[in-house]
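K.L.:
My questions are about this predicted structure, shown below with the sequence.
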Amino acid sequence: MKKIKILSRTLLAVVLGAGAFGAQAAENPGFYVGAGAGQSFVDESDYDDEDTAFSVFGGYQFNRYFGLEAGYADFGELEPEGAGRALEANSAYLTAVGTVPFTDKFSGYAKAGFHRWDLDTAIPSLTSTRDDSGSDPTYGLGLQYRFSDKVALRTEYSRFEVEDIDLDLAQVQVRFDF
């Protein structure tokens, strides 16, 4: 009987200790906003170029593992190989974000969803791209380092499908939590 009491006290101490650590390490649910800058890349059809890109985003973190994020990305101006008109593209997106915490401050995340893209002109060299706007999937991976409860630095690589073209975006972003 004495061994059972000692074992139950030890087990209770371990459970309470893990609960306290889990509460300390958990991100608070709430809204966040941010902005990023980086490079957009395209290597498809007649286009093989890169340009400076910008984004703004906002979301809601439900818990430390899941959130929803909406944003806007401007891919800049992508020049065609040879003659042709430069491609200017932008996108508004909505994604689900799954986060895996590695430590209290450092985590990785994956996101997937859909985006509404807009081109300044249709791409005539692609038979399927006759429109200058549409909706397609988007997805990406990133790493996040939290400086404080309110500020985090993120690096992210995302792909935005635009019918038969893949626009890639590599960015450094700053996130502010409320």
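P.N.:
Nice, thanks for sending it over.
K.L.:
make it CA atoms for all contacts and neighbour counts henceforth
P.N.:
Fine.
K.L.:
From Q144, how far out is V100?
P.N.:
According to C-alpha to C-alpha, to the nearest Å, V100 stands 10 Å off from Q144.
K.L.:
go on, G22?
P.N.:
19 Å.
K.L.:
the more surrounded of the two?
P.N.:
Taking neighbours as other C-alpha atoms under 10 Å, G22 and Q144 compare with Q144 leading, 22 against 12.
K.L.:
My guess is that one contacts F106. True?
P.N.:
Yes. Using C-alpha atoms under 8 Å, Q144 makes contact with F106 at a distance of 5.8 Å.
K.L.:
Which elements pack onto the one helix or strand F41 maps to?
P.N.:
Assigning secondary structure by DSSP states H and E places F41 in strand 30-44. Other helices and strands packing on strand 30-44, by 3 or more C-alpha pairs under 8 Å, 6 or more residues apart in numbering; DSSP states H and E, are strand 47-63, strand 66-78, strand 165-177.
K.L.:
In addition, the following structure is provided for comparison:
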Amino acid sequence: MKKMVSAVAISAVIVAPVFAQDNINPFADEKSGFYLGFGLGAADLGGAYEKSIDNTFDDFRRRGGVTGEIEAEYTERTGVGNIFGGYRINRYLAVEADYLRLGHTYADYKKSGIVFSEVENEISGYGLKAIGIYPINNQFELKASAGLLKWEVKEEIENRGFAKKKSTEKGSSLRVGLGANYNITDHFTVGLNWERINGIGDKKSDFGENDIDTYTASLQYNF
């Protein structure tokens, strides 16, 4: 993550003056330029773990490890943070790269109130997107985005009486979003953003394959 942030920052600082001086962008206007920012918020995991719970229970029963009624407690929502950098081509269009990380998620399987199996996941990804912007006035803008996210889901399972099992799933997913920006000054912008990322994870894992919704508030610096 640090390498990506550094690369985006260095690129923005070095390349921005070149664009401005040589007018490489034929669509440039008063809004054109590089920007950097970060966002914080929450993520709805879209039913993660639910689809795999019955299969997990059946597996334990087949092995004779657990019988009777089993309870499950699992993460439905978690925190999310992202760091992003991009180039605004003009008032109406921008391109952006970002790094996204969700908080740790988990599922605990219980028998008579005692946990006999624990699942923990780490979810992160980086990607690109195009952003369409509709200015309402000089301060307020609406926006819509579409792109791809290359994600990684790490899973660790600890079953009582068995060794820990670790696995990593990787893939790419479509992402779409809506949001709004408010320009506090020429250099500082705050935003509210919703984004849906389709099909993160693997159906064979305990986390499952899920559509994840993120809701973030952002702050960006415009060069």
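P.N.:
Ah, there it is. Fair warning: this is a prediction, and the values are worked out from it, not measured in the lab.
K.L.:
hmm, back to that, would you mind giving the helices and strands packed on strand 30-44 of structure 1 as TSV with mean neighbour count and distance to D136 of structure 1 added?
P.N.:
Below are these laid out as TSV (neighbours: other C-alpha atoms under 10 Å; distance: least, C-alpha to C-alpha, whole Å):
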stretch	mean neighbour count	distance to D136 of structure 1
strand 47-63	18	18
strand 66-78	20	14
strand 165-177	20	10
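K.L.:
With distance to L7 of structure 1 added, can I get these in JSON lines?
P.N.:
Listed next are these as JSON lines, based on distance: least, C-alpha to C-alpha, whole Å:
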{"stretch": "strand 47-63", "distance to L7 of structure 1": "33"}
{"stretch": "strand 66-78", "distance to L7 of structure 1": "36"}
{"stretch": "strand 165-177", "distance to L7 of structure 1": "42"}
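K.L.:
Out of those strands, the one nearest P29 of structure 1 is which?
P.N.:
strand 47-63 (4.9 Å; C-alpha to C-alpha).
K.L.:
who's in contact with the closest one?
P.N.:
26-43, 67-81, 169 (C-alpha atoms under 8 Å, 6 or more residues apart in numbering).
K.L.:
between the helices and strands packed on strand 30-44 of structure 1, which one is nearest to P137 of structure 1?
P.N.:
Across those, closest to P137 of structure 1 is strand 165-177 (C-alpha to C-alpha), at 10.3 Å.
K.L.:
against structure 2, where does the closest one fall?
P.N.:
Using TM-score structural alignment, the residues of structure 2 aligned to strand 165-177 of structure 1 are 210-222.
K.L.:
how far is the matching stretch from where the chain is centred?
P.N.:
Relative to its chain's centre, stretch 210-222 of structure 2 lies at 8 Å (C-alpha atoms, centre = their mean, to the nearest Å).
K.L.:
Helix or strand: which one has the residue mapped onto W151 of structure 2 from structure 1?
P.N.:
Aligned by TM-score structural alignment, W151 of structure 2 pairs with W117 of structure 1. In this assignment (DSSP H and E), W117 of structure 1 forms part of strand 106-119.
K.L.:
Mean deviation, that strand versus structure 2?
P.N.:
With mean C-alpha distance after the TM-score superposition for structure 1, strand 106-119 of structure 1 departs from structure 2 by a mean of 0.5 Å once superposed.
K.L.:
just checking, what packs against that strand?
P.N.:
Strand 106-119 of structure 1 packs on strand 87-101, strand 133-146, going by 3+ C-alpha pairs under 8 Å, 6+ apart.
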